[in-house]
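Undergrad: The following comprises the amino acid sequence and a computationally predicted model.
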Amino acid sequence: MLTQERDMNKFFKNKQRGAMLMDNMIAVGFISMLLIGIVAAIPTITHKLNVSNFQKQATDISTAAVQWKKARPNFTGLSMDELCKYELISKSHCSGASAVSGSNPFGGDWTLTPTQGTFTLTATLPNLTGETGRQLDLADTMAPMTKGQCASSTGCSTIDASSADSLIMKF
């Protein structure tokens, strides 16, 4: 009787080994699918983070431009170099008293241009060249922040996204 019981236990032990292998394969498959999903989402997440950082930088620069103007009658003389000289913007945009290139989240430059009592902030977007949908998304995100406070960049006179590699915003 004891031998028969031992043989029976041995038989079931071997059967359970296969079940453990199957459990492990299912777990590895699930983890692999999860990792593939995460890796596939990285470009979208990165773009959204870049849009958020772009928005923050544009706000910081436009606020600094208004601080720079103070009691001056207009924005004549305003430039990124001026904002760097007065230390009104983040050091990530400046090297000493002059602006650095490639400081926006899309690898481009920021340019300030005074225009008739206001100023224009131009951002080059070399990392969005050829990605029209993402550039329009960025323009729509920035449209409410411009002087016209438009709901969308379409038909908005204070934002121009017609260039393939830049965005022009009037504040």
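TA: Perfect, I can see it now.

Undergrad: contacts, neighbours, all on C-alpha from now
TA: Noted.

Undergrad: Report all helices and strands that the lengthiest helix in the chain contacts.
TA: When the chain is scanned for its longest helix (criterion: DSSP state H), the result is helix 2-69. Under the contact criterion of 3 or more Cα pairs under 8 Å, 6 or more residues apart in numbering; DSSP states H and E, helix 2-69 touches helix 80-85, helix 132-142.

Undergrad: Pull out the buried positions in the helix or strand containing T113.
TA: Per DSSP states H and E, T113 falls inside strand 110-115. Buried residues in strand 110-115, counted by 16 or more other Cα atoms under 10 Å: W110, T111, L112, T113, P114.

Undergrad: Included below, for side-by-side comparison, is a second structure:
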Amino acid sequence: MLKKQIASRKKARGASSVDILIYATLLIGLIAFVISKVPTINYMFNVSAFQSDVSSISEATYRWKKRRPNYSSVSLETLCQDRYLENSICGDANDGKSTNSFGGDWTVSPNTNSGLYDITATMPNDTDRINELADTMAPTTRGGCSEAEGCATLVKSANSITMTF
């Protein structure tokens, strides 16, 4: 009788070891899946931060205009020095260099039509997705375009996007 009890305990110990191996394998698989999604999640956060920054810059530029007749003297430096924008966009030197979510620069300048202004963002770290980001930003521009291709108020180059508002 005692030998049967000892034998059944040994079998139970073996079953719990197999259960632990199964759970460990599932946990490792789950961790590997989550790690594989990190670049995509990081890109989505960068796009969201980029959109938020463009919105903040556009709003600050509009507030800066006040009763001025046009945007002919607007610049990012002016917006930063006059505290229309937060430090996360302006940077320590108040010049918008290397402060966007893709590691690039922000620039604000008057458009050729002085009643409009341009926001330019460079993207040195993620140029392979510039088309997707330009399509994302096209509806927010003055023209409200459905896509970047053929949009008169959005110009993209190999590493930058210029949006007119």
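TA: Yep, that arrived. Quick caveat: nothing in here was measured; it's all calculated off a predicted structure.

Undergrad: What's the TM-score once they're superposed?
TA: Scored against TM-score structural alignment, normalised by the length of the second structure, the superposed chains reach a TM-score of 0.94; 163 aligned residues with a Cα RMSD of 1.3 Å.

Undergrad: Show me what A143 of the first structure aligns to in the second structure.
TA: By TM-score structural alignment, A143 of the first structure lines up with A138 in the second structure.

Undergrad: so how far is K11 of the second structure from the alignment partner in the second structure of M8 of the first structure?
TA: Alignment note (TM-score structural alignment): M8 of the first structure maps to K4 of the second structure. According to Cα to Cα, to the nearest Å, K4 of the second structure and K11 of the second structure sit 11 Å apart.

Undergrad: And V47 of the second structure, by the same measure?
TA: With distances taken as Cα to Cα, V47 of the second structure is found 55 Å from K11 of the second structure.

Undergrad: Would you agree C151 of the second structure is in contact with M137?
TA: No. The criterion here is Cα atoms under 8 Å, and C151 of the second structure misses it with M137 at 10.7 Å.

Undergrad: With neighbour numbers in mind, choose between the two.
TA: Taking other Cα atoms under 10 Å, C151 of the second structure and M137 do not tie; M137 has more neighbours (23 against 20).

Undergrad: What residue, apart from its backbone neighbours, is nearest the more buried one spatially?
TA: Counting by Cα to Cα, 6 or more residues apart in numbering, M137 of the second structure lies nearest to Q51, which is 7.4 Å off, once chain neighbours are set aside.

Undergrad: Does the strand holding T113 of the first structure pack against any helices or strands, and if so which?
TA: Using 3+ Cα pairs under 8 Å, 6+ apart, the elements in contact with strand 110-115 of the first structure are helix 80-85, strand 118-124.
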